[in-house]
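In: sequence and predicted structure below; questions after.
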Amino acid sequence: MKRCSYPTDILLADDNLSKRRRLEADTINDHSTSNVVNDPTLYSEAIFHLPTTRLNHEDGIVPSYGHLNNESSSRVTVSNGCLHDSNTVQQTTVTTTVLPETTRGEVVTGSISIHQGDLIAEDTDVIVVCRSSRTIRESVLEAGGYLMKLSYNNELNNSSTDPVISIAATGQVCARKAYFLAWKPSVDADTLRQSVSTFICDAMSKAASENVRSIAFPAIGCGGYGCTISLIAQTMVEAISQQLTLYPMAVSVVTQSDRTDVCNEFRKQVNLFQSTSQTESVALGIGTGMIEVQMGDITQQNVDVIIGSSSSRILRRSIMSAAGADVQMAYGDQCEKNPSALIVSLQPGRLPCKQIFFVKWQPDSDEKLLQQSLIDFVWTVIQNVISYKYTSVAFPAIGCGNHACSVDLVAKTIINEIKHQLNIRNIPLSVKFIVLPGRQNVYDEFSKQVVSLNEDSRSSISRILPSNWTQSADNSLRCLVPFNTQEYNSIANDFDQTMNGRYTSILRIERIQNVRWFVQYFAHSREFNKRLNENTERRLYHGCSHSAADSIIQDCFNRSFAGTHGATYGVGLYFSSNAAYCSRFCEANLNGERCMFVARVLIGRATQGDRSIRSRPIGFDSTTDGNHIFVVYHDAQAYAEYLITFK
């Protein structure tokens, strides 16, 4: 039910007399309201005459009351309770992620949509307002009118410890409710990430407690606060996606109408999150045991035991929600009976595992204390797994989320301690580390640490690197291959054979020496060889611009840019054995120079591709045109070995 606290006449445009109603709004002077029933069955459209207001503020949303012009009175339509400018059709780009959640036997879905618009005009159950942003706060309250201001002030003055102020929306605010939450930016990236995640978590958990079906967030920090847009977008998308596994609902992120860059960055992060959500893993045998790193959902792991940390509220909620109400009650009872226990052991409820262990652990800012706490954490888990005679366990990447611990320190400490425990105990234990989809940096670091442990083939990082790599004084990622050497001639001759005379000269050949990227590629290569029992690596070409080449060398191939030159055989990374074909995509710089990568690509099992394919088809590793083109769907499935610059 909507309330109007401003003077206006409302004309119902539905000609059905049985549904026609006369509604009147009292003036703001006597602070009274009349009710406008927000029911689409009562009318098809209502016509409002509203004042125009446009403000700037820190959160990237300009509340323009429906994007009106500068006239003192403008025609705005309300369809199903949402404000629209009758003279403007707003272009909206939406990207949706659907995440299944099982509740009481049925499948429930959640979604994320990204679009440019006006938070005040969002037709949703709840809009979220950063109350630390004075401009957005006051503009929403002004649009809501006297009653909304009064409700907000009353709630603010209460001594409640709830981080969310929840009040009914009135006046021109199209949502049913508004949540006001405090948030403060930070120049420290880890602190900023944690504060954004907490902001999302608090809002969505409150929404779930009130049975909210839809909620809209602003792109916090992307306006006057000057936060890094990519970091904000990545963190918000990851936090929302994680919360959707607990609380399925429709989530919108509304960005400022004239900030296409912000909207595009959010869309990019959603696409990236989707593309990395497919199951990937790196595994290594240690004695009779096994260590594996995998992206996925820890609650879906078919192992004997899954591990939770008592200090991680988000992880605990995720496990409890998936396990069911009985497990939640059992956890509360055990914590009440023995609050000092190091470990709480629970039945799995609805989970596929046999047992749940919640282990007491707290991070520490002191690196030595943090390392010791992680070692103790691992020892406690292994000791209890052995006592239960279990043979498989799944760990989360503890400390790498909201706690914002150093990812490399956590990964190195935990992986080394697991290796130590497997060696000294000589037990056939399978240990999984499950990383949340979208956290590629965490997955990469844990995978790197696993690969570095490979003592069977003496494959420490220094030993798995190619023998022709050379050390440069400045650790450059690009190393010039000397002219007329065997290495140079081999690359040049292969290039010449498939270019079919479409170039005049090779200016230089550079070897790419990106250790982090190569370690990831090496891990994938081992997994492919083990799974397929054959070497499916191919040396293929990839053409691009010089600026794209610089980005690829620094940050690997990136599927978020897939489709720039078409996606005939799937939305992925394109390679070809035909250099002449790839030269079509080599853009010349101001000097007329072009560049092309020679890449090592893991083809695996390939199948015919088409435009509809967005991730690797089940049972296959790549798609193809059946001739010379191959498309892969994981960034580390290919390694750019050389860069040829030519004219």
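Out: Sure, I can see it.
In: only C-alpha atoms for contact and neighbour calcs from this point on.
Out: Fine.
In: and the stretch of helix or strand S318 belongs to, how far from the chain's centre?
Out: Taking DSSP states H and E as the criterion, S318 maps to helix 313-323. Distance of helix 313-323 from its chain centroid, counting by CA atoms, centre = their mean, to the nearest Å, is 19 Å.
In: that helix - contacts with which helices or strands?
Out: Where contact means 3 or more CA pairs under 8 Å, 6 or more residues apart in numbering; DSSP states H and E, helix 313-323 is packed against strand 305-309, helix 325-337.
In: just name the most buried of the ones you listed.
Out: Ranked by average neighbour count under the criterion mean count of other CA atoms under 10 Å, the helices and strands packed on helix 313-323 are headed by strand 305-309 at a mean of 26.
In: that strand to helix 313-323, inter-axis angle?
Out: Here the directions of strand 305-309 and helix 313-323 differ by 140 degrees (axes from the mean of the first three to the mean of the last three CA atoms, to 10 degrees).
In: among the helices and strands packed on helix 313-323, which comes closest to D474?
Out: Among the helices and strands packed on helix 313-323, strand 305-309 comes nearest to D474, with 41.4 Å by CA to CA.
In: show me what that closest one is packed up against.
Out: Where contact means 3+ CA pairs under 8 Å, 6+ apart, strand 305-309 is packed against helix 313-323, strand 355-359, strand 392-396.
In: as CSV, those with distance to F522 and mean neighbour count would be great.
Out: Shown next, in CSV, are the helices and strands packed on strand 305-309 (distance: least, CA to CA, whole Å; neighbours: other CA atoms under 10 Å):
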stretch, distance to F522, mean neighbour count
helix 313-323, 31, 20
strand 355-359, 33, 22
strand 392-396, 24, 22
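In: this is the other structure I want to compare:
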Amino acid sequence: TPVTRTLQEKMYQAYDFQFGQVVVQLVAGDIVKQECDVIVNSVDSSYNLNLGKISASIYKHVDKQVQQECHQNRIDGCDYFRLTSAGSLPCKWILHFVVPDDLQEMSDSFLQLLQYADSDALQAKTIAVPCLGMGNQRKKLESVILFFRDSIQCFTCFGSVKCIQYIKIIIQFVKLLYHAVKKNHATTKILTNLPKTWDLTGKPKYLNFVNPQSEEFKAIENRLATAVPTISDIKIERVQNESLYRLYSVKKQEVLLHLQSDRVAEMDLYHGSPNYETIAGTYFNRGYAGATGTLYGKGTYFATELQTAMKHCDRQDGYYTVILATVLTGNYTKGYGNMRDAGVNKDGVLYDSSVDNESNPKFFVVYHDASAYPKYVVTFT
């Protein structure tokens, strides 16, 4: 009947969103019918393909060899997914993904999965993904949307995408998901004005020397001299990473929405790392958490005092190189060693960072790669 045809048309319609050069499609349909390079399967840590609704559906279309591959094909450095052939499915490969319980860990591991699919190993142009986390884990729709958005934003903003052109998210209730994603995706379209101090002439580069005669230089010089009066021979480089700056600005808007009245959204803090050039060109990667300790959480650490950052920074020929960053400290709580995110308070208000001491913090720890922007790289003796 005409009514039935209309319902079928609505069921199988798709909605598109643009993330950089990648098109994300919300598609109502069946994961096993997707004609693409890679499909993602949701499995538990045993990698038993007969367990779970999505995995069991896929298992009906593959043979025992795929199950054997799933047990055997470990990928170095990838703890949450494995690659197999696809049996009789209309795709080339299956990436079997163990969905972590923690949302931040879920986002990080899915980002790693996208990077692997995009790498020379697979060179995938299209990838289909079920709506992860809404099955046995029963995560809220809004949490799943934020997970997909953050992962795909990071994938398209940090570094160049080599191959992937389309990411299909397969779900039954596509219209509900569309309206929710549209609301959240609007934040990615905020028109962020770049800082007026940036030099946008010539070929773009991440590190740009600041003129020692400028007010910009003198303000930072005075800040450093106040912190450590004995420093001299100061060189300041401004970080101009447009992708990270825009992503940081979007994250700042989220922090402002739930900021408590007695907190400030952001602070200028110090970070010591020998990898300052990599950070300037990419972001503060929480994958390195633990390199200098995880006493107050497994995130990226920032110090209120310059001397603290100097203990962990790059040192060559008597010169120290430290990053002066702007950090979304927002609502914060006391941190502890096993924290993977800052959590929420008793009223359900999000924490944005953890600290060593709530009344007088010396350390701030953030758990999102867009929660800090490296404004300046400063070298001095």
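Out: Perfect, thanks for sending it. Quick caveat, the model's predicted, so the values are computed rather than measured.
In: related to what we said a few turns ago, the helices and strands packed on strand 305-309 of structure 1: which one's closest to G289 of structure 1?
Out: Of all those, strand 392-396 comes closest under CA to CA, at 9.4 Å.
In: that closest one packs against which elements?
Out: So strand 392-396 of structure 1, by 3+ CA pairs under 8 Å, 6+ apart, packs with strand 305-309, strand 430-435.
In: that one: what's the following helix or strand?
Out: helix 407-425.
In: so the helix holding S318 of structure 1 versus strand 355-359, what angle?
Out: 160 degrees.
In: what's the angle between helix 313-323 of structure 1 and strand 392-396?
Out: Going by the same axes, to 10 degrees, helix 313-323 of structure 1 makes 140 degrees with strand 392-396.
In: hmm, T381 and D233 of structure 2 touching each other?
Out: Yes - using CA atoms under 8 Å, D233 of structure 2 is in contact with T381, at 6.1 Å.
In: who has more neighbours out of those two?
Out: With neighbours defined as other CA atoms under 10 Å, D233 of structure 2 and T381 compare such that T381 has more, 15 against 8.
In: endpoint to endpoint, stretch 316-334 of structure 2 covers what distance?
Out: Stretch 316-334 of structure 2 has its terminal residues 35 Å apart, counting by CA to CA, to the nearest Å.
In: only the buried residues of it, if you could.
Out: 319-334 (16 or more other CA atoms under 10 Å).
In: quick check: the residue nearest to the spatial centre of structure 2 vs L111 of structure 2, distance?
Out: Most central in structure 2 under CA atoms, centre = their mean is C154, positioned 4.6 Å from the mean C-alpha point. When distance is defined by CA to CA, C154 of structure 2 is 7 Å away from L111 of structure 2.
In: then F81 of structure 2?
Out: 11 Å.
In: between those two, which has more neighbouring residues?
Out: Applying other CA under 10 Å to F81 of structure 2 and L111 shows that F81 carries more neighbours, namely 26 against 21.
In: number of residues surrounding R516 of structure 1?
Out: 15.
In: which ones are touching the residue nearest to the centre of structure 2?
Out: Contact analysis of C154 of structure 2 by CA atoms under 8 Å, 6 or more residues apart in numbering lists L111.
In: got the helices and strands packed on strand 392-396 of structure 1 as JSON lines, with distance to A46 of structure 1 columns?
Out: As requested, those are exported to JSON lines (distance: least, CA to CA, whole Å):
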{"stretch": "strand 305-309", "distance to A46 of structure 1": "52"}
{"stretch": "strand 430-435", "distance to A46 of structure 1": "49"}
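In: F180 of structure 1 is nearest to which of those?
Out: strand 305-309 (29.4 Å).
In: and the strands in the stretch 51-200 of structure 1?
Out: 74-79, 82-85, 99-103, 106-117, 126-130, 164-168, 177-181 (DSSP state E, counting those that start in this stretch).
In: quick one: map Y276 of structure 2 onto structure 1.
Out: The alignment partner of Y276 of structure 2 in structure 1, by TM-score structural alignment, is A549.
In: any idea which element its match lies in?
Out: helix 546-555.
In: residues in contact with the counterpart of F646 of structure 1 in structure 2?
Out: Under the alignment (TM-score structural alignment), F646 of structure 1 pairs with F380 of structure 2. Residues near F380 of structure 2 by CA under 8 Å, 6+ apart: I231, S232, D233, I234, K235, Y319, Y320, T321.
In: what is the neighbour count of the residue nearest to P100 of structure 1 when sequence neighbours are not counted?
Out: Once flanking residues are discounted, P100 of structure 1 sits nearest to T109: 5.0 Å by CA to CA, 6 or more residues apart in numbering. Neighbourhood size, T109 of structure 1 [other CA under 10 Å]: 17.
In: go ahead and confirm T109 of structure 1 touches S241.
Out: No - counting by CA under 8 Å, T109 of structure 1 stays clear of S241, with 11.4 Å between them.
In: list residues touching both of the two?
Out: L99.
In: for the stretch 1-150 of structure 2, just list every one of the helices.
Out: Taking DSSP state H, counting those that start in this stretch, the helices of the stretch 1-150 of structure 2 run over residues 2-11, 53-59, 64-72, 103-118, 141-157.
In: of all those, which lies closest to N338 of structure 2?
Out: helix 103-118 (12.8 Å).
In: report the angle between the axes of that closest one and helix 141-157?
Out: Using the same axes, to 10 degrees: helix 103-118 of structure 2 against helix 141-157 is 40 degrees.
In: list the buried ones in helix 103-118 of structure 2?
Out: 103-118.
In: what do you get for stretch 204-213 of structure 2?
Out: Y206, L207, N208, V210.
In: how about stretch 268-278 of structure 2?
Out: In stretch 268-278 of structure 2, counting by 16+ other CA under 10 Å, buried: D268, L269, Y270, H271, G272, S273, Y276.
In: show me what contacts the match of Y276 of structure 2?
Out: Neighbours of A549 of structure 1 in contact, by CA under 8 Å, 6+ apart: C595.
In: what's the burial count for the alignment partner in structure 2 of P218 of structure 1?
Out: Using TM-score structural alignment, the equivalent of P218 of structure 1 in structure 2 is N73. When counting by other CA under 10 Å, one arrives at 13 neighbours for N73 of structure 2.
In: coming back round to it: between the helices and strands packed on strand 305-309 of structure 1, which one is nearest to S576 of structure 1?
Out: strand 392-396 (38.4 Å).
In: and the direction of the closest one versus that of strand 430-435, what angle?
Out: 20 degrees.
In: strand 392-396 of structure 1: how far from the chain's middle?
Out: On CA atoms, centre = their mean, the centre of strand 392-396 of structure 1 falls 22 Å from the chain's centre.
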